[in-house]
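Undergrad: 3D, please:
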Amino acid sequence: MNTLTHTNFNFPGQKNVYHGKVREVYTLANDQLVMVATDRLSAFDVVMPKGIPYKGQILNQIATKMMRDTQDIVPNWLTATPDPNVAVGELCEPFKVEMVIRGYLAGHAAREYKAGKRMLCGVSLPEGMKENDAFPAPIITPATKAEQGDHDEDISKEEILKGGIVSAEDYAVLEKYTYALFERGTEIAKQRGLILVDTKYEFGKTKEGKIVLIDEIHTPDSSRYFYAEGYEERQQRGEAQKQLSKEFVRQWLIANGFQGLEGQQVPEMSDAFIQTISERYIELYESITGETFVKADLSDIEKRIEQNVLAYLSK
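TA: Modelled structure (predicted):
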């Protein structure tokens, strides 16, 4: 099956292009951004050799739907989605922190807790918690990009303000928006029989100085979901929770001797396994959105995208 693993467009008024791990961002002269979601799959900060059919479409469509479902409470950068793999929006100056919010002791927070830490990003964690227990109230544990590499690093609110990374006035807005988005995301997840465990939000400033939500939101790549049914029983029995995220890919890689460490080789992914990943992503889409996934035409993805974006830009 055809997948979109790289693009090399030259749109009218194009100033530059940024090739990220899974998305490619084209900046145009009129302060517009064209963000293309590719089918690349990243795990342990490493891009896998093969693309996953429909993955870019799935992530783009979840993110754009969630932006529209939250725009009444938090403004965002999005202006149009001219193609299943494309979002067009306003050029913003990103804040240098990611607002990570956690409703449950899972993932990175659980690993830190297990190591004996009771303070995470300046936030005190209660004693006596088990992995995947709910916090008394959601906590914000910000992260900042490391100077070297793509790894995120924990940082406290106090360090952010003291270092002048974000002003106190702006940080207050980021906090307010983060809690509001997580509350809405939790409500949407509950309607789908899911629990929004933790997620991250990124924000930027428009030319006019308005703070808006940017990047993706509530996707399985940026969020962790549990199935609500059976959650309490699994907690009581000390069993692992049934997750809705790309964790299954990470677990397969670990089982095949890869965790992104130096000297490790990415294991060969068979076409059958690639197909399984694609089917799981479609399941993720339908579970998170409550809608049936409609497959886009894969016969010539680049040509399709180019035609759709050019038609939009010419309006």
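Undergrad: rest of the way, CA atoms for contacts and neighbours
TA: Noted.
Undergrad: what about Glu233, neighbour count?
TA: Burial measure for Glu233: 11 neighbouring residues, criterion other CA atoms under 10 Å.
Undergrad: Check which helix or strand it maps to.
TA: Using DSSP states H and E, Glu233 falls within helix 231-237.
Undergrad: Identify each buried residue in that helix, please.
TA: Of all the residues in helix 231-237, those buried under the rule 16 or more other CA atoms under 10 Å are Tyr231.
Undergrad: Please list all residues in contact with the nearest residue to Ser299 once chain neighbours are set aside.
TA: Spatially, and ignoring its direct neighbours in sequence, Ser299 is nearest to Asn2 (6.8 Å; CA to CA, 6 or more residues apart in numbering). For Asn2, the contacting residues are Pro53, Leu298, Ser299, Asp300, Ile301, by CA atoms under 8 Å, 6 or more residues apart in numbering.
Undergrad: and with 7 Å instead?
TA: Pro53, Leu298, Ser299 (CA atoms under 7 Å, 6 or more residues apart in numbering).
Undergrad: For it, give its distance to Glu283.
TA: Note on Asn2: its distance to Glu283, by CA to CA, to the nearest Å, is 20 Å.
Undergrad: ditto for Ala63
TA: Taking CA to CA as the measure, Ala63 and Glu283 are separated by 16 Å.
Undergrad: Which one's more surrounded, the two?
TA: The neighbour comparison of Ala63 against Glu283 (other CA under 10 Å) goes to Ala63, with 20 against 14.
Undergrad: tell me what the helix or strand harbouring the more buried one is packed against?
TA: Take DSSP H and E as the rule and Ala63 turns out to sit in helix 55-70. Applying 3 or more CA pairs under 7 Å, 6 or more residues apart in numbering; DSSP states H and E, one finds that helix 55-70 contacts strand 32-37, helix 271-289.
Undergrad: this one next, for a side-by-side:
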Amino acid sequence: MRILSEAHFEELPAYYRGKVRENYDLPDGRRIIISTDRLSAFDRILTCIPYKGQVLTQTARYWFEATKDICPNHVLDYPDPNVVIGKRLDILPVEIVVRGYLAGTTGTSILTLYKAGERTMYGMTLPDGMRDNQVLPEPIITPTSKEFDGGHDEPLTPGEIVSKGLLTKEQWETLSRYALALFARGQEMAAKRGLILVDTKYEFGTDEHGTIILADEIHTPDSSRYWIAESYPDSFEKGLRPASFDKDFVRAWVAERCNPYTDEIPEIPVELVEETSRVYIKAYEAITGATFVPDDSAATPRDRIRNNLAAYF
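TA: The predicted structure is shown next:
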């Protein structure tokens, strides 16, 4: 298996290692972002999934190019299938999640809050009597605080975002307009591929001029929930979750065998890793309509990236 487990190159400046991405800040204001194949869950790295980094980078590339008329994004160049050169931004302290359905499993998801009896959340009110996975009257934004120090994200209302000084009123209005337009484009394009874009998260930052710019990734299998459209009507009537790109084989396998937050992670079977890789590739092909072509042009993915980034050393 060809795996990119790390991409630390001493020849590149200002190194920062994230859970999945390796980052380097160049003196001229550009940032090199390398997507590895690491799989993060339970606040730790579980394993590596072959071609995951290439899938995520190329899926985001597809969407960045398809939405650049809606709002500016951070992309400057793609010197390698796992690498994007982007503008270095100051990330805004609010995470923007757009939802089109009453769905989700996290503590901040509208379905979790709804099942707990809450009807007023994120500055809006939902009616009684809604069912799991029901389409919302219109897509909504459910913003949360973005805790950079490892704390827990907390739900916010638009009024709180402005009153707490997290964003100005103008910034919030711009982010809202961008996010809803991006989501509408995503749903429209996904529908043509037989998919439902259920919800997604966006990350925005500002450049040296204060311009709001879309950063990180967009509409990838890691940042978004997709359902297979033809499965939705029957699944909804039966109260079941619609078919999706279920990449959580590894997460579920680990959780069944230990406390993943405190215990040593057991050795994960190769077959499970390979199946997860196939799901990522299937998701890329379903979302973009393109055939996934792995770049095996060098002895290892790391060697290929080193060659392609030589100009930046």
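Undergrad: For the contacts of Asn2 of the first structure, which ones persist in the second structure?
TA: Here is what carries over to the second structure from those, by both residues aligned by TM-score structural alignment, their matches' CA atoms under 7 Å: Pro53.
Undergrad: which of the contacts of Asn2 of the first structure count as buried?
TA: Among the contacts of Asn2 of the first structure, those classed as buried by 16+ other CA under 10 Å are Pro53.
Undergrad: Quick one: name whatever helix or strand follows the longest helix along the second structure.
TA: Across the second structure, the helix with the greatest residue count (assigned by DSSP state H) is helix 169-192. Next along the chain after helix 169-192 of the second structure, taking DSSP H and E as the criterion, comes strand 195-206.
Undergrad: The helix or strand following that following strand vs the first structure - mean distance after superposition?
TA: Counting by DSSP H and E, the next helix or strand C-terminal to strand 195-206 of the second structure is strand 212-215. Superposed on the first structure, strand 212-215 of the second structure shows a mean distance of 0.7 Å to its aligned residues (mean CA distance after the TM-score superposition for the first structure).
Undergrad: Any buried residues in strand 212-215 of the second structure, and which?
TA: Of all the residues in strand 212-215 of the second structure, those buried under the rule 16+ other CA under 10 Å are Ile212, Ile213, Leu214, Ala215.
Undergrad: and the most centrally placed residue in the second structure, how far is that from Glu217 of the second structure?
TA: With distances taken as CA atoms, centre = their mean, Ser223 lies nearest the centre of the second structure, 2.1 Å away. To Glu217 of the second structure, Ser223 of the second structure is 7 Å away according to CA to CA.
Undergrad: what do you get for Ile228 of the second structure?
TA: Where Glu217 of the second structure is concerned, Ile228 of the second structure sits at a distance of 22 Å (CA to CA).
Undergrad: Comparing these two, which residue is more hemmed in?
TA: Neighbours per residue (other CA under 10 Å) separate Ile228 of the second structure from Glu217, with Glu217 holding more: 21 against 18.
Undergrad: picking that back up, pull up the aligned stretch in the first structure for the longest helix of the second structure.
TA: Following TM-score structural alignment, the aligned partner range for helix 169-192 of the second structure in the first structure is 168-191.
Undergrad: average gap between that stretch and the second structure?
TA: Averaged out, stretch 168-191 of the first structure is 0.6 Å away (mean CA distance after the TM-score superposition for the first structure).
Undergrad: Tell me how far that stretch lies from the chain's centre.
TA: Averaging C-alpha positions (CA atoms, centre = their mean, to the nearest Å) puts stretch 168-191 of the first structure 15 Å from its chain's average.
Undergrad: Show me which positions of it end up buried.
TA: Tyr171, Leu174, Tyr177, Thr178, Tyr179, Leu181, Phe182, Arg184, Gly185, Thr186, Ile188, Ala189.
Undergrad: Not counting it itself, show me its contacts.
TA: Outside of stretch 168-191 of the first structure, the residues within contact range by CA under 7 Å, 6+ apart are Thr70, Val74, Met99, Leu161, Ile195, Leu196, Tyr201, Ile288.
Undergrad: quick check, the fourth one in a helix?
TA: Yes: under DSSP: H, G, I helix; E, B strand; the rest coil, Leu161 of the first structure sits within a helix.
Undergrad: need the contact list for it.
TA: Residues near Leu161 of the first structure by CA under 7 Å, 6+ apart: Ser167, Ala168.
Undergrad: could you redo the last one with a cut-off of 6 Å?
TA: Residues near Leu161 of the first structure by CA atoms under 6 Å, 6 or more residues apart in numbering: none.
Undergrad: How much space separates it from Ser287 of the first structure?
TA: According to CA to CA, Leu161 of the first structure and Ser287 of the first structure sit 38 Å apart.
Undergrad: again, but for the fifth one
TA: Using CA to CA, one gets 11 Å for the distance from Ile195 of the first structure to Ser287 of the first structure.
Undergrad: cool, and the second one?
TA: Going from Val74 of the first structure to Ser287 of the first structure by CA to CA gives 24 Å.
Undergrad: cool, and the first one?
TA: Counting by CA to CA, the gap between Thr70 of the first structure and Ser287 of the first structure amounts to 18 Å.
Undergrad: out of the buried residues of strand 212-215 of the second structure, which one sits closest to Glu10 of the second structure?
TA: Set against Glu10 of the second structure, the nearest of those by CA to CA is Ala215 (25.1 Å).
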